[in-house]
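Asker: only geometry, no sequence info:
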């Protein structure tokens, strides 16, 4: 009796272990497949992908992503010049600034600056580029219109890091605009300073350079100026706070508020639609969302490892975060402050800048010495428009023109792939045949469409007629494509070699299949367990 009980107990225990292992293995796979709404069918994220990578070391452009070895260049800060359309990249390890032409994504020039360049900003009044030289304790001024020649070097004190431009007509900007520079780890008698170069637009050398002792920012990194409220926001890496700085004509700069954020705050970006600020916290791997109206944290978003730079993309409204330790970008949807996608980029992504001309994001990859060019354009979703003929002899060549594109076939079907829209079509007539309908319009609205075409042979002495058949939607699969032409004629398909697979199983279908399979296996195991118990 005791031995029989032990056998039953062992059998039951083994079956329970098998069921547990099965559930633990299949459940993550099901959840992963079911959560397939952030990528298109070609594997690209809906929020973007690496279209090109520019290797700064030898000025080579490659397709797709590259995560290579460290080449001693260390691209860090980046700024866009709207006048010439170029990017200026601070190469912190090589003491240079690389000038990037986004038209062909190549290095146009390399400018020698001070030691440890990091922060870069464009000043629109005189149209100069300003670069903070961390190790040289200076700011280098570049004139893009004189072959990127150096204008001058301004001594600003130890550890200049972040830099922001303040436009004229404000207490901060004065008559000719100003620069605000943060100092990382620059402690003078227990306090630190922020450098305020007043009236910089008059002349860099003639601008009034001075320091403002705020005494509470021992490790200031990121800096952001909000023109809507005329306030400056500075991240205090050491105290885990965001300092809000105001200004007045009488007293100059003053601390307006101090906001507690995550650990190791680094950079700042703003969503202009609601004014919220997004602060990356490099040590806690989070992004703090700040409401500037009441200076409070309204949300905290978990992202990748060691987030550094952050940028807003006006083309899709997303926030992009450079996860320095994950070699990736976290993409945040501001509507619900959630990460909707992750884009793998080069090694140690540092800062991000947006090009309004081509809509790409440019990411400095400090570890791989490269620039990742991110395309955020989501491919259009195309649907099948199928024309099916009846009435012609088998093997007869017939043709249909849709939206200016002509396709021919010797079978009874002709297929086009088009996104949502309304498209005009015509059917090429045949001698001794009437065709119905001979022309018309096709409306594509989130589904495939089938249009019946009826050819009727004309008998001697009489004319046959037929009833027009309306186009009907079809509920088959969709296909992401990128259209490159809308008006050309050919005898073969003009689409970019993409044919929808009607039998393709979607992520949701696979989820249900796996769930069903798992339930069947569990049921079989239970039946086996009952049989074993009865046997013993």
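Answerer: Everything's here; your move. If you're wondering where the values come from, they're calculated on a predicted model, not measured in any experiment. Numbering: from 1, shown residues only.

Asker: hey, let's count contacts and neighbours off CA atoms from now on
Answerer: Noted.

Asker: residue 131: neighbouring residues, count only.
Answerer: Counted with other C-alpha atoms under 10 Å, residues neighbouring residue 131 total 31.

Asker: hold the first one in mind and look at this next one:
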């Protein structure tokens, strides 16, 4: 009996040990996964720290959802719809997380604002219905100019404006009507519209326009083919001279009506309907080699992708599941992998319908569980490392870098700053003045990646030249500095010195004296200076014997004459 009890205890202990071990492994895997996700997000978004993601929530009062985001680098323009269904328009300043609703500026006929874009000092905002096109200009003075009538009078027969893109000083405006899909260029400098409708197939219905750095790409559907699924997709290039190249025939057979599009510099990421069943799909496309990659299987089932944006050659993707659960991820095109970031989204968000990056801050447009539109602004700036790496200083020598007024010092060979994108100036210094940095100062621009700057310290020497004036040719003379004496029979004596202050003495042969700059103090910051030494022959101070002899003879003669005169007087 005792043996059975002992055996049971042993078995129970083993089971408990296995269970504890299993929980520990699961906990480790879970924690490790979170750690890896954080590390990956650091790599993706270049955050300096993810210890506490700090979202600022900006509630857009009375807004139901956001339909477009555009920026001029200083502020965001938002369009959307109110809780009552009316069009909305507002401005967000992410420097101080301030939102201002300017819907009161909208003209009365405006409906259904869906797109906006910035270029050449103005924002263009578009929308409307099939019978009521909307095109508005929001300028730097804070006014809205209604350009809607220009679309109609320009014989474009616009019914609505679906997408606006800007590039090469031109806005491309794509729209739709009951009959066909009009397209226009708008030149903001001359305030001129140019219709491209005759250049583009009548059936081309534009859903999205995009500037790729050289020309515009348009995606959408072939209008007039009935409802989807079954409606063929449409894709083409619009060149800045107005020419059009239809690319619809190269699209894979699984592609239906095309929706969102983003470009990272070498591939496009595009959403579309599945041509057979109408379900949403996502694929990539390389225009240079017509290479397509079907990516839908990389994403979870039931996902509705609302927005795609490029960030650092990767793609941020936002959406929702069944309109009540958000989704945020990064797609890495180089290895075709997905990093799910939904865990960073606050629990009160049910949908993500806009993503934007401005001034090193990630802006997320979303919708709360209460159907209110909000902005999430991540206060943690994207910080990038600036490494100053020195070479040439003796080990342990203090040196410093002053970057935009902030100084850091070190006795190692590297000084590191972490800063957001921008333009920076710097200055290099060291306490050891025998070494000179190269470069000693400069400027650079931080643009989305770390910067390494090499600083070379060189042992600095200085020349001082002494020039004699007044000695006969081939006369030997010398100069002594800090115990080191140099001789010359010429006019010059040159010293090469490290940085510092020195005393000197000049020596000339006997028979000559120095009347100028015979000794003194010199500083190496006067490198290249010349010190003129003036010497003259020593004045002769010996007494000549000839005048003495002459004087003695004269005295003797005078004395003899006086004596003779006296003798003669005595005889008389």
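Answerer: Okay, I see it. Everything numeric here is computed off the predicted structure, so don't read it as measured data.

Asker: who does the host helix or strand of residue 519 of the first structure touch, helix- and strand-wise?
Answerer: With elements delineated by DSSP states H and E, residue 519 of the first structure resides in helix 507-535, which encompasses its position. Contact partners of helix 507-535 of the first structure among helices and strands, from 3 or more C-alpha pairs under 8 Å, 6 or more residues apart in numbering; DSSP states H and E: helix 2-34.

Asker: immediately after the helix it packs on, which helix or strand?
Answerer: By DSSP H and E, the next helix or strand past helix 2-34 of the first structure is strand 49-55.

Asker: what residues sit buried inside that following strand?
Answerer: Of the residues in strand 49-55 of the first structure, those buried under the neighbour-count criterion (16 or more other C-alpha atoms under 10 Å) are 49-50, 52-55.

Asker: what does stretch 254-272 of the first structure give?
Answerer: In terms of neighbour count (16+ other C-alpha under 10 Å), stretch 254-272 of the first structure has its buried residues at 255, 258, 260-271.

Asker: a markdown table please, covering these and showing distance to residue 122 of the first structure and secondary structure.
Answerer: Putting these into a markdown table (distance: C-alpha to C-alpha, whole Å; DSSP: H, G, I helix; E, B strand; the rest coil) gives the following:
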| residue | distance to residue 122 of the first structure | secondary structure |
| --- | --- | --- |
| 255 | 26 | strand |
| 258 | 28 | strand |
| 260 | 30 | strand |
| 261 | 28 | coil |
| 262 | 29 | coil |
| 263 | 29 | coil |
| 264 | 26 | coil |
| 265 | 24 | strand |
| 266 | 20 | strand |
| 267 | 18 | strand |
| 268 | 17 | strand |
| 269 | 16 | strand |
| 270 | 18 | strand |
| 271 | 20 | coil |
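
Asker: greatest separation within these: which pair is it?
Answerer: Greatest spatial distance in those: 255 and 271, 23.2 Å, computed using C-alpha to C-alpha.

Asker: can you lay out the buried residues of stretch 254-272 of the first structure as a markdown table showing distance to residue 228 of the first structure?
Answerer: Shown next, in a markdown table, are those (distance: C-alpha to C-alpha, whole Å):
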| residue | distance to residue 228 of the first structure |
| --- | --- |
| 255 | 18 |
| 258 | 19 |
| 260 | 22 |
| 261 | 22 |
| 262 | 25 |
| 263 | 27 |
| 264 | 27 |
| 265 | 23 |
| 266 | 22 |
| 267 | 19 |
| 268 | 16 |
| 269 | 14 |
| 270 | 11 |
| 271 | 12 |
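
Asker: closest one of the residues you listed to residue 302 of the first structure?
Answerer: residue 262 (10.7 Å).

Asker: that closest one reaches residue 278, doesn't it?
Answerer: No. Between residue 262 of the first structure and residue 278 no contact is recorded; they are 11.4 Å apart, counting by C-alpha atoms under 8 Å.
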